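*Asks:* Predicted model and sequence below, questions to follow.
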Amino acid sequence: MAEQYDLIVLGSGPGGYVAAIRAAQLGLKTAIVERELLGGICLNWGCIPTKALLRSAEVYNHMKHAKAYGLAADNIRADIAAVVARSRGVAKQLNQGVTHLMKKNKITVHMGTGVLKAPGKLEVTGDKGVETLSAKHIIVATGARARDLPFAKADGNRVWTYRHAMTPKEQPTKLLVIGSGAIGIEFASFYNDMGTEVTVVEMMDRVVPVEDADVSAFLEKALVKQGMTILTGAGVESLDVSASGVKAKIKGKDGKVVESQFSHVIVAVGIAPNTENIGLETLGVKAERGIIQIDGHGRTNVKGVWAIGDVTPGPWLAHKASHEGVIAAEAIAQELGNKDVHPHAMDRGNIPGCTYCHPQIASVGLTEAKAKEAGYALKVGTFPFIGNGKAIALGEPEGFVKTVFDAKTGELLGAHMIGAEVTEMIQGYVVGKTLETTEAELINTVFPHPTISESMHESVLAAYGRALHI
């Protein structure tokens, strides 16, 4: 007899395990199925261990510039093996934390590969052989993997995905990064700070192309100043991989093809959803190019089958997956008779994005260009960190905050930042947007002094011609 649950979650990443916890909190008998490591890619091979690497690079970079702070740090060096070991230790600690949370919330964990066999039926193949599980509802949260280029298949030796780049066998001497989205630019920043010669190739006309154009321009200047080579409007035509390195033919924006030699290559050209071979076709779940189509609560077109995270339309971010997990769990509980939960559909316009390069980037809402395309009349304010006392005191005066408002209503349409600690500051604007704030509330908010966050206030003031410190 198949074990019966209220909910089975297929995948234990930041969407899956959070959905399972929320469901358990609501009294649902819940199971989770994971084929590799609890916590998924984010905790084990993504968001968290990369931030550990980047923190090491940040500290190393500060040590190299100790003299600017009146300090002396002589004969410093980077031990890449020790840096990686620390990163893996952080990932292990968090994996163990998720294991504890599953036990605490009485969630049954089935380790193995799950396949949907029929409505409410999931077959799991693992250490225990083949198990058949039954549930009133199933959430698909199988995440995504790095996308390969046809001519640049990752081999783990000379051609890497982000996963290989996190546990390098050696530090690259000359690194080519293909793609300047968040993953590509974070690894470019890490290895550059660690002393590698880095070239970034981006096919679009600017780096981090989803960000506001002013942020892209500022970042490119900063990266070039740090010693990187940035090639935009360019593409890699071919890679010739050998035991000693990689020859890359790169077509520039002028149409000329130049061949260059690199020790290693990181391919960071996006992700592909893990939706193959899990039984979606058997049940008739609607997907487009592997992306499962859902409503605002995570429902697919098949009753009882839900989807969250990187298998659904973007943005493909861990915090978006977690929030979707909570929404789906509450909607399922509601369908099962819980009258005390009132889930709200996901508002994708209020999902922040953070990139942990050096300098950091953070944003929420519409860019200035997208707001204009949408037909808004705008008021836009920008405030540079050079006008902020805390940024100067920290020795981090390079950066700015930009806010975009609807000129007619004062609605905050978007906020865009680049500089020190902006990934921590963006949440102020996210809360503001979620509360449907206008410039009036933000102008009348008291920001603490001295903090870099005062730049947020000044940016709002600047949009209305009232900036005080510039």
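*Replies:* Good, I have the coordinates.
*Asks:* contacts, neighbours, all on C-alpha from now
*Replies:* Will do.
*Asks:* Surely Gly296 is in contact with Ala345?
*Replies:* Yes. Look at Gly296 against Ala345 with C-alpha atoms under 8 Å: they come within range, at 4.5 Å.
*Asks:* can you give me the strands for the stretch 301-450 of the chain?
*Replies:* Under the criterion DSSP state E, counting those that start in this stretch, the stretch 301-450 of the chain contains strands at 305-307, 353-355, 360-365, 378-384, 400-406, 412-419.
*Asks:* Please name whichever of the ones you listed is nearest to Ala66.
*Replies:* Between Ala66 and those, the tightest spacing by C-alpha to C-alpha is seen for strand 412-419, at 19.3 Å.
*Asks:* which residues are in contact with that closest one?
*Replies:* Contacts to strand 412-419, defined as C-alpha atoms under 8 Å, 6 or more residues apart in numbering, come from residues 211-212, 215, 218-219, 358-368, 371, 385, 396, 398-406, 426, 429, 432-433, 436-439.
*Asks:* could you redo the last one with a cut-off of 7 Å?
*Replies:* 212, 215, 359-367, 398-406, 429, 433, 437-439 (C-alpha atoms under 7 Å, 6 or more residues apart in numbering).
*Asks:* Let me know the angle separating it from strand 360-365.
*Replies:* Orientation check (axes from the mean of the first three to the mean of the last three C-alpha atoms, to 10 degrees): strand 412-419 against strand 360-365 gives 180 degrees.
*Asks:* Nearest spatial neighbour of Gly399, chain-adjacent residues omitted?
*Replies:* The shortest distance from Gly399 to any non-neighbouring residue, by C-alpha to C-alpha, 6 or more residues apart in numbering, is to Gly419 (4.3 Å).
*Asks:* In contact with the residue lying closest to Glu421 once chain neighbours are set aside, which residues are there?
*Replies:* Excluding its sequence neighbours, the residue lying closest to Glu421 (C-alpha to C-alpha, 6+ apart) is Gln360, at 6.7 Å. Counting by C-alpha under 7 Å, 6+ apart, Gln360 touches Ile418, Gly419, Ala420, Glu421, Val422, Thr423.
*Asks:* Take this one as well and set it beside the first:
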Amino acid sequence: MADSYDLIVIGAGPGGYIAAIRAAQLGLKTAIVEREHMAGICSNWGCIPTKALLRSAEIYGHMQHAKDYGLSAGAPGFDMGAIVKRSRGIATQMNTGVQFLMKKNKVDIIWGEARLEKAGTVVVEKTKKKAMDPQVPPPKSTLGPGTYTAKNVIIATGARPRVLPGIEPDGDRIWTYFEAMVPAEMPKSLVVMGSGAIGIEFASFYRSMGAEVTVIELLPQILPVEDSEIAAHVRKRLEKRGIKFLTDAKVEKVEKSAKGVVAHVALKSGDKQQVAGDRLISAVGVVCNTEGLGLETVGVKLDRGAIVVDGHGRTNVPGVWAIGDVAGPPMLAHKAEHEAVIAVETIAGHKVHGLDKSKVPGCTYCEPQVASVGMTEAKAKEAGRDIKVGRFPFIGNGKAVALGEPDGLVKTIFDAKTGELLGAHMVGAEVTELIQGFVVAMNLETTEEELMHTIFPHPTLSETMKESVLDAYGRALNI
């Protein structure tokens, strides 16, 4: 039957489209259902276009300090419209690229909104979701509404910004990351509610472009999931750039006017404070897209809004799987992609290891960059581990000094008895490119001795990694 498949994937984001490609590679007849845009939030409104904005900000920052490198240039400036246009163009390119990959791998694209009528039966209706960006049209030559069957269904519907009652985004004065990526004009002042990766990245971008930025965080630490020492370093660096922080602080209400917004903030001390800005970005997390999928009808279990799965993506209903953000934290594109491969290969009968969340790296692309994997020092101690901790500052690394990026830190945490690498935490130039070295080491169950005997090329920023390992055992050479 033309409408019968081995696998139907619902959602064409990073997890969904990777699942479809891997299934096609394994010879499974595959279709993917999407209601809004191929490549998902990550490529259209998240991971990729935000990095385009941050790259513009990085270059703009270097232009303002050309003299530090012995260079001369005219007064730097920027065109916000052109910056946004470049970012949106890259999003379109990614979207088109995923459409090409579907065609290349002979994956059928079904355009519309999907729901499970029962396990193995997917009803697709005409999409009611309005495209956020008219530059990104739906793919051509697709299948449309109808009833489709499959031996297995993978749900990969992702997540959306969390909305707090009374502080609902209006697309004008109160923004989510959608509006923050396409500003019609540059705000002179900005309030950012939430200091996770999304909040800090936008705070960094807008500050680089000249806005006065205040970040309000409910918890005592910014970047709450990061090691406290790394988070403190980031805060100090961002404060040096002029970003203000209010931690242990709750936004009780937001007043809007023609002039901007005023956030009414309650501090843990009991004091009250008002923070004014042209705009407010709400970056207080995300919620899973589980509505309208027929999960209640089929009996799929949820926990705190996320679909409950095992390490291979199985739900409690045979033949129904879930991956990515909709299957719970950590809500990261690379985690979704890895889950996709695990789930599909399991469906195909392969024996594969389940997802180990302790080895999922996290990256924040602010200035300075932040990257980490595994346990923080506090978590390791809470787990009762006897640990050795190593630290190495970028100021002791020749490449960092030559780049004009001497501020940074690499921190490694080892089990004192076995030499097992429990966690690695980094802040500084290009650490998001370096963290994979520690991720590989953890996956290979590498010990401190093996890392010490590994030759790192000179001069590179990666040498800070080895020096941090050496420092954990009192053998650092360059500090």
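*Replies:* Arrived safely, thanks for sending. Just so it is clear, the structure is predicted and the values come from calculations on it, not from any experiment.
*Asks:* Kindly provide the TM-score of these chains.
*Replies:* After superposition, the two chains reach a TM-score (TM-score structural alignment, normalised by the length of the first structure) of 0.97; 464 aligned residues with a C-alpha RMSD of 1.0 Å.
*Asks:* how close does the aligned partner of Lys351 of the second structure in the first structure get to Arg348 of the first structure?
*Replies:* In the first structure, the residue equivalent to Lys351 of the second structure is His342, according to TM-score structural alignment. Separation of His342 of the first structure from Arg348 of the first structure (C-alpha to C-alpha, to the nearest Å): 18 Å.
*Asks:* And Val285 of the first structure, by the same measure?
*Replies:* Counting by C-alpha to C-alpha, the gap from Val285 of the first structure to Arg348 of the first structure is 22 Å.
*Asks:* More neighbours: which of those two?
*Replies:* Val285 (17 against 13; other C-alpha atoms under 10 Å).
*Asks:* what about the strands in the stretch 51-200 of the first structure?
*Replies:* Remark: strands assigned in the stretch 51-200 of the first structure by DSSP E, counting those that start in this stretch are 108-118, 121-126, 129-140, 144-146, 159-160, 174-178, 197-202.
*Asks:* Go through these and name the closest to Ala272 of the first structure.
*Replies:* The closest of these to Ala272 of the first structure is strand 144-146. By C-alpha to C-alpha, the value is 5.4 Å.
*Asks:* hmm, back to that, residue in the second structure paired with the residue nearest to Gly399 of the first structure?
*Replies:* By TM-score structural alignment, Gly419 of the first structure lines up with Gly428 in the second structure.
*Asks:* any chance of the strands of the stretch 51-200 of the first structure in a markdown table, plus distance to Glu3 of the first structure and mean neighbour count?
*Replies:* Output for these, formatted as a markdown table (distance: least, C-alpha to C-alpha, whole Å; neighbours: other C-alpha atoms under 10 Å):
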| stretch | distance to Glu3 of the first structure | mean neighbour count |
| --- | --- | --- |
| strand 108-118 | 11 | 19 |
| strand 121-126 | 10 | 20 |
| strand 129-140 | 5 | 20 |
| strand 144-146 | 28 | 17 |
| strand 159-160 | 41 | 22 |
| strand 174-178 | 46 | 24 |
| strand 197-202 | 50 | 23 |
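*Asks:* if we can go back for a sec, with respect to Ala331 of the first structure, which of the contacts of Gln360 of the first structure is nearest?
*Replies:* Among those, Thr423 lies closest to Ala331 of the first structure (C-alpha to C-alpha), at 30.3 Å.
*Asks:* correct me, but the closest one touches Pro352?
*Replies:* No. If you go by C-alpha atoms under 7 Å, Thr423 of the first structure and Pro352 don't touch, sitting 9.2 Å apart.
*Asks:* who's more crowded, the two?
*Replies:* A side-by-side neighbour count of Thr423 of the first structure and Pro352, using other C-alpha under 10 Å, places Pro352 first with 22 against 19.
*Asks:* most centrally placed residue in the first structure?
*Replies:* Geometric centre of the first structure, nearest residue: Leu317, 4.4 Å, by C-alpha atoms, centre = their mean.
*Asks:* Is it possible to get JSON lines of the strands of the stretch 51-200 of the first structure that adds distance to Leu94 of the first structure?
*Replies:* Formatted as JSON lines, the strands of the stretch 51-200 of the first structure follow (distance: least, C-alpha to C-alpha, whole Å):
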{"stretch": "strand 108-118", "distance to Leu94 of the first structure": "17"}
{"stretch": "strand 121-126", "distance to Leu94 of the first structure": "23"}
{"stretch": "strand 129-140", "distance to Leu94 of the first structure": "22"}
{"stretch": "strand 144-146", "distance to Leu94 of the first structure": "20"}
{"stretch": "strand 159-160", "distance to Leu94 of the first structure": "24"}
{"stretch": "strand 174-178", "distance to Leu94 of the first structure": "28"}
{"stretch": "strand 197-202", "distance to Leu94 of the first structure": "31"}
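*Asks:* So which of the ones you listed is nearest Gly304 of the first structure?
*Replies:* Short answer: strand 129-140, nearest of these by C-alpha to C-alpha, at 4.5 Å.
*Asks:* how far apart are the closest one and its match in the second structure?
*Replies:* Here strand 129-140 of the first structure, set against the second structure after superposition, deviates by a mean of 1.0 Å using mean C-alpha distance after the TM-score superposition for the first structure.
*Asks:* now for that strand, which elements pack on it?
*Replies:* Under the contact criterion of 3 or more C-alpha pairs under 7 Å, 6 or more residues apart in numbering; DSSP states H and E, strand 129-140 of the first structure touches strand 3-10, strand 121-126, strand 305-307.
*Asks:* That strand vs strand 3-10, what angle?
*Replies:* Going by the same axes, to 10 degrees, strand 129-140 of the first structure makes 60 degrees with strand 3-10.
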